[in-house]
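Asker: Coordinates for the following, if possible.
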Amino acid sequence: MEITIGAHVSISGGMDKAIERQEDIGGNCGQIFAGSPRTWSVSEYEKEEGEKFQEMRDEKGQNPYVIHSTYLVNLATPKDDLFEKSLNCLQSELDAAATLGVEYVVFHPGAHTGSGRDTGVKRIAEGIDELDIPENVTLLLENTAGKGTTLGRSMGELRDMIKHAETPDEKIGVCIDTCHAHAAGYDLVSEEGFQDFLQEIKEDIGLDKIKVLHLNDSKDERGSEKDNHMDIGYGEIGDEGFSNIVNAEEFEDLPIILETPSDKRAGYKENLEHILELRE
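Answerer: A predicted model of the protein is given here:
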């Protein structure tokens, strides 16, 4: 069965350029930013632009697509001004996804910065409930490396965010990032550790809630809480860990997005080809 895999590509020069960049690396799905990832600005898209983007994706067989939210979003914050900025930004990204025909918007839940875990989790749920998630768009919570007061490191924390939200269940999902899971302490390399990881997903979230995989190797040791991505096979997860992931029947239908550094060792094309080599 064909694997659905692509990478995070730039929209510099226009949406058609993103399609071309994806095609150049051999991707058949993809991820983009809807604005600058380190600012609050989100681009506004016209209906015609969205229709053209969808047409080109269909023509090139690149589906689904994901919008990755800006890194500034923090729904766990106790600060009302940052909470409102985060909500407004996420709403703009959700609206952009609807215009562009993009199926998913993924965001990092945020950090409670001292208000406490339970308060932060409930704040995230409150934020989700204030969003108007468009039809045909699903909002995805991404697991985190867990550094400091960051929330979302465990499947249980993600479960609690979803559980406290009153938003219809089908409008919310989860994106699993391998580097983040490894940094948070999950063992993706040994067979036993990986099966434990799958079991925790099943028990705490349910496999049906996992919609997208971010595949990134990790520069640091397991449990480091450091979010330093590496090219596939060059880090601490290595071929053994990624072989477990891409051959798990529980994940076989999920779109895979690469966010590897694409440095001098291996570009996206090489990372993608390496993943295909590991697929049995």
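Asker: from here on, contacts and neighbour counts on C-alpha atoms
Answerer: OK.
Asker: so who does residue 196 touch?
Answerer: Contact analysis of residue 196 by C-alpha atoms under 8 Å, 6 or more residues apart in numbering lists nothing.
Asker: Strands of the stretch 151-280 of the chain, start to end?
Answerer: In chain order, the stretch 151-280 of the chain shows strands spanning 172-177, 210-215, 217-218, 229-230, 256-258, with DSSP state E, counting those that start in this stretch as the criterion.
Asker: would you turn these into a markdown table with mean neighbour count and distance to residue 62?
Answerer: Formatted as a markdown table, the entries for these read as follows, by neighbours: other C-alpha atoms under 10 Å; distance: least, C-alpha to C-alpha, whole Å:
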| stretch | mean neighbour count | distance to residue 62 |
| --- | --- | --- |
| strand 172-177 | 23 | 19 |
| strand 210-215 | 23 | 15 |
| strand 217-218 | 29 | 24 |
| strand 229-230 | 23 | 24 |
| strand 256-258 | 28 | 12 |
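Asker: Another for comparison:
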Amino acid sequence: MLIIGPHLSIAGGLKKAGEEAQKIAANTFQFFTRNPRGGKAKAIDVNDVAELQRLIDENEFGPLLAHAPYTLNMCSAKPETREFAKMIFKEDLLRLEELPCQLYNFHPGSHTGQGVEKGIALITEILNDVMWADQKATVVLETMSGKGTEIGRSFEELKAIIDRVELKHKMGVCLDTCHVYSAGYDVVANLEGVLASFDQIIGLDYLKCIHLNDSMMPFNSNKDRHQKIGLGTLGIDAFRKIVTHPQLKELPFFLETPQENVQDYQKEIDLLRSFEGARIEYAD
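Answerer: Reported below is the predicted structural model:
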């Protein structure tokens, strides 16, 4: 069965988030480790964690995805911003040692005018300082749309980060469908070509999860504006091919589409699950 879930708040507790996911036919979910704009993380409740683990075990949930706050920018020109990012990154990895979650996703950051090469050097400096060999979480770089001075707009930039990280076995990539389409990777008309490029440059073994988002913006716009599945410029057929593709269908999928409430995600989950087993021709 497709492993798919929404982005959920854990303000009411991890168990509650798991129950909300279960109610809408999801078998995983994504959550922010703390306020997405930064701030102190809520203390871990060991009983809440145990209850979530029980729910995961009893309902055969797939991998959960923890998302770093948007304020985490490891490659800012400001030393204090980089120090803040390093502190949050380290705290989050330590917290994940206590949670039933083994994927930690973050936006590589914006070099703020220093240049891509300098930005990548700053990112990898922090990764190498903080990560440790037997940490539980795999650190997942998110593909970005390329707005402003973002790093991660190309597979080559993500590869350059991974190449400089000492603990490569603890690194991965999250492919965001909205972002890559806006960055110039045509997952609508040439999904096979995009995956072949990813495999050649980074390696599909590094692809750990997918953010399923339609886009309000046109192809190669470098704009990050998520839309509900099928209502944007990617369209229904693109998502049908993505969730049934032999190289992708076993990965966990996470929805970050704009919804009024948690229940609205179920419409998308039901739609995407309806594609399972579809007869689609793929290139050899």
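Asker: now the strands of the stretch 151-280 of structure 1 in CSV, with distance to residue 189 of structure 1?
Answerer: Converted to CSV, the strands of the stretch 151-280 of structure 1 look like this (distance: least, C-alpha to C-alpha, whole Å):
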stretch, distance to residue 189 of structure 1
strand 172-177, 15
strand 210-215, 14
strand 217-218, 11
strand 229-230, 15
strand 256-258, 18
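Asker: So for residue 36 of structure 1, which of these sits nearest?
Answerer: Closest to residue 36 of structure 1 of those, according to C-alpha to C-alpha: strand 256-258, at 18.8 Å.
Asker: Read off where the closest one ends up in structure 2.
Answerer: Taking TM-score structural alignment as the measure, structure 2 aligns residues 253-255 with strand 256-258 of structure 1.
Asker: Quick check: that stretch compared with structure 1, mean distance?
Answerer: Once the two models are superposed, stretch 253-255 of structure 2 sits on average 0.6 Å from its counterpart in structure 1 (mean C-alpha distance after the TM-score superposition for structure 1).
Asker: what sits up against that stretch?
Answerer: With C-alpha under 8 Å, 6+ apart as the test, stretch 253-255 of structure 2 has contacts from 3-7, 29-30, 209-213, 265.
Asker: Quickly check those residues for the two that are furthest apart.
Answerer: Most distant of these, by C-alpha to C-alpha, are 209 and 265, 18.2 Å apart.
Asker: Confirm residue 31 of structure 2 sits in a strand?
Answerer: Yes. If the criterion is DSSP: H, G, I helix; E, B strand; the rest coil, then residue 31 of structure 2 is within a strand.
Asker: how far away is it from residue 261 of structure 2?
Answerer: Applying C-alpha to C-alpha, to the nearest Å, one obtains 15 Å for the distance of residue 31 of structure 2 from residue 261 of structure 2.
Asker: can you check residue 42 of structure 2 too?
Answerer: Distance, residue 42 of structure 2 to residue 261 of structure 2, using C-alpha to C-alpha: 23 Å.
Asker: For these two, indicate the residue with more neighbours.
Answerer: Looking at residue 42 of structure 2 and residue 261 with other C-alpha atoms under 10 Å, you find the greater number of neighbours at residue 42, namely 12 against 8.
Asker: Any idea how many residues pack against the closest residue to that one other than its chain neighbours?
Answerer: Closest residue to residue 42 of structure 2 in three dimensions, ignoring its sequence neighbours and counting by C-alpha to C-alpha, 6 or more residues apart in numbering: residue 34, at 7.0 Å. A count of nearby residues for residue 34 of structure 2, using other C-alpha under 10 Å, gives 20.
Asker: residues contacting residue 34 of structure 2?
Answerer: Contacts for residue 34 of structure 2 (C-alpha under 8 Å, 6+ apart) come out as 40-42, 68-69.
Asker: do the same with residue 12 of structure 1
Answerer: With contacts defined as C-alpha under 8 Å, 6+ apart, residue 12 of structure 1 is in contact with residue 18.
Asker: what separates it from residue 137 of structure 1, distance-wise?
Answerer: Distance from residue 12 of structure 1 to residue 137 of structure 1, counting by C-alpha to C-alpha: 23 Å.
Asker: just to revisit the earlier point, so which of the contacts of residue 34 of structure 2 hold up in structure 1?
Answerer: For the contacts of residue 34 of structure 2, the subset whose aligned partners also touch in structure 1 (both residues aligned by TM-score structural alignment, their matches' C-alpha atoms under 8 Å) is 40-42, 69.
Asker: By neighbours, which of those wins?
Answerer: When neighbours are counted by other C-alpha under 10 Å, residue 69 leads those with 21 neighbours.
Asker: Excluding chain neighbours, give the residue nearest to that residue in space.
Answerer: Sequence neighbours aside, residue 36 is the residue nearest to residue 69 of structure 2 in space, at 4.1 Å (criterion: C-alpha to C-alpha, 6+ apart).
Asker: Which secondary structure element is home to the counterpart of the one you found in structure 1?
Answerer: Aligned by TM-score structural alignment, residue 36 of structure 2 pairs with residue 37 of structure 1. Assigning secondary structure by DSSP states H and E places residue 37 of structure 1 outside every helix and strand.
Asker: was I right about residue 37 of structure 1 contacting residue 71?
Answerer: Yes. With contacts counted by C-alpha atoms under 8 Å, residue 37 of structure 1 reaches residue 71, the gap being 5.8 Å.
Asker: who's in contact with the closest residue to residue 8 of structure 1 other than its chain neighbours?
Answerer: When the adjacent residues along the chain are set aside, residue 8 of structure 1 lies closest to residue 31, with 4.4 Å between them (C-alpha to C-alpha, 6+ apart). The contact partners of residue 31 of structure 1, by C-alpha under 8 Å, 6+ apart, come to 6-9, 65-68, 257.
Asker: Between the residues you listed, which sits nearest residue 92 of structure 1?
Answerer: In terms of C-alpha to C-alpha, no member of the contacts of residue 31 of structure 1 lies closer to residue 92 of structure 1 than residue 67, at 11.1 Å.
Asker: Find the helix or strand that the closest one is a member of.
Answerer: Residue 67 of structure 1 belongs to strand 65-68 when assigned by DSSP H and E.
Asker: Show me the contact partners of that strand.
Answerer: Residues lying outside strand 65-68 of structure 1 but in contact with it, judged by C-alpha under 8 Å, 6+ apart, are 29-34, 93, 97, 102-107.
Asker: Where neighbours are concerned, which of these has the most?
Answerer: The member of the contacts of strand 65-68 of structure 1 that has the most neighbours, counting by other C-alpha under 10 Å, is residue 105 with 31 neighbours.
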